[in-house]
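Enquirer: Sharing a model prediction with you, sequence too.
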Amino acid sequence: MGIGMGLSMTPATGAITGSLPREQQGVASALNDVTREFGTALGVALLGALLSAGYRGATDDRLHDISGPLADTAREGIANAVEVAGSTGTHAPDLIHAARQSFVDGWQQAMWAGVAVMGALSAYITLRGIGGSTTDLGDELS
């Protein structure tokens, strides 16, 4: 991921700022930074929500032997599940295993959603092409 970002971010920033007159390059650079930061925050929030929903859904399927407030606490997150495992007696190893597997399931769900979004964006960029879009930015900043 670092190699990909390193190879794409610097040329993209250079293309954005280089397409504008010198007096507007600061604004273009700031706009580039804001969109990158906003996209990162939005991506983390959406993928985190998918991970959490996937975890909860998977724990519902796996925690059928444990009920009550301990199971409810375990469904809130993997850290909570590990914390309450000691209070479940003989079910502790099963609870920890279920929480770990549920976390992996939620993680996979979130990562596949990320792959789908990146695939769609890659297809859009490939079909639309990159050329011509930087002049629109210069027109909007004028």
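Expert: It's in. Numbers count the residues shown, from 1 in each chain.

Enquirer: only C-alpha atoms for contact and neighbour calcs from this point on.
Expert: Fine.

Enquirer: residues of the helix or strand harbouring Gly48 that come out buried?
Expert: Element membership for Gly48, per DSSP states H and E: helix 25-62. Within helix 25-62, the residues that qualify as buried are 25, 28, 32, 47-48, 50-56, 58-60, 62, counting by 16 or more other Cα atoms under 10 Å.

Enquirer: next, the one to line up against it:
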Amino acid sequence: MAGVGILCVAMLCRAKWWGAPRRLRLHDVAGAVTTAKAQQGVTSSMDDTAREVGSAAGIALMGSIAGNHYRSALPDYVAQLPTEAAESVRHSAAAGLQVADQLGAPGAVLANGVKSAFTPVDRRPTPPDATRG
């Protein structure tokens, strides 16, 4: 739930400090165009471009954060794997699961570690309700 709070704060900050300067920049760009219809098109395309660049930067940032979290949450025994296998596990969860599959029965422990690192949600079963008999 803390991640949702951080996301909300980030979105609020973006809306507060990004919106006003963006409107001023769009106004400056559109002011250079002489006809109203052309201004409307320029403003719309600049707004779309700014949104797409911002989205791409946000996706790249979140991907970097998620990748860093995945690598740091991997179990310590990944370092005991052969170098190529360890690098594959660190590279992506899909590669980690493939390495675990190739290991056979001992790979089940690795697969659980990779899944746990990739999905930080607590997946332990909830204890039965003590009030029910």
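Expert: Noted; the coordinates are in hand. Since this is a predicted model, take the numbers as computed values, not measurements.

Enquirer: if we can go back for a sec, for the helix or strand that comes right after the helix holding Gly48 of structure 1, which outside residues touch it?
Expert: The C-terminal neighbour of helix 25-62 of structure 1 among helices and strands, as given by DSSP H and E, is helix 69-75. Helix 69-75 of structure 1 is contacted from outside by 55-56, 59-60, 63, 80-82, 84, 87-88, 99, using Cα atoms under 8 Å, 6 or more residues apart in numbering.

Enquirer: how about Leu110 of structure 2, what's its partner in structure 1?
Expert: Alignment note (TM-score structural alignment): Leu110 of structure 2 maps to Leu95 of structure 1.

Enquirer: Which other helices and strands does the helix or strand in which its match is found contact?
Expert: Per DSSP H and E: Leu95 of structure 1 is located in helix 92-128. Other helices and strands packing on helix 92-128 of structure 1, by 3 or more Cα pairs under 8 Å, 6 or more residues apart in numbering; DSSP states H and E, are helix 25-62, helix 78-85.

Enquirer: Show me which of the buried residues of helix 25-62 of structure 1 is closest to Thr135 of structure 1.
Expert: Nearest to Thr135 of structure 1 among the buried residues of helix 25-62 of structure 1: Ala28, at 11.8 Å, using Cα to Cα.

Enquirer: give me every residue that touches the closest one.
Expert: 16-17, 20.

Enquirer: Ranking by neighbours, what's the top pick from the residues you listed?
Expert: Neighbour counts for the contacts of Ala28 of structure 1, by other Cα atoms under 10 Å, peak at Thr17, which reaches 23 neighbours.

Enquirer: Which residue, neighbours along the chain excluded, lies closest to that one?
Expert: Gln25 (4.9 Å; Cα to Cα, 6 or more residues apart in numbering).

Enquirer: now for that neighbour: what does it line up with in structure 2?
Expert: Matched to structure 2 by TM-score structural alignment, Gln25 of structure 1 sits across from Gln40.

Enquirer: again with Ala110 of structure 1
Expert: Alignment note: Ala110 of structure 1 maps to a gap in structure 2; criterion TM-score structural alignment.

Enquirer: okay but Ala110 of structure 1 is in contact with Gly48, surely?
Expert: Yes - if you go by Cα atoms under 8 Å, Ala110 of structure 1 and Gly48 touch, sitting 7.3 Å apart.

Enquirer: Quick one: residues contacting Gly114 of structure 1.
Expert: Taking Cα under 8 Å, 6+ apart, one finds Leu47 in contact with Gly114 of structure 1.
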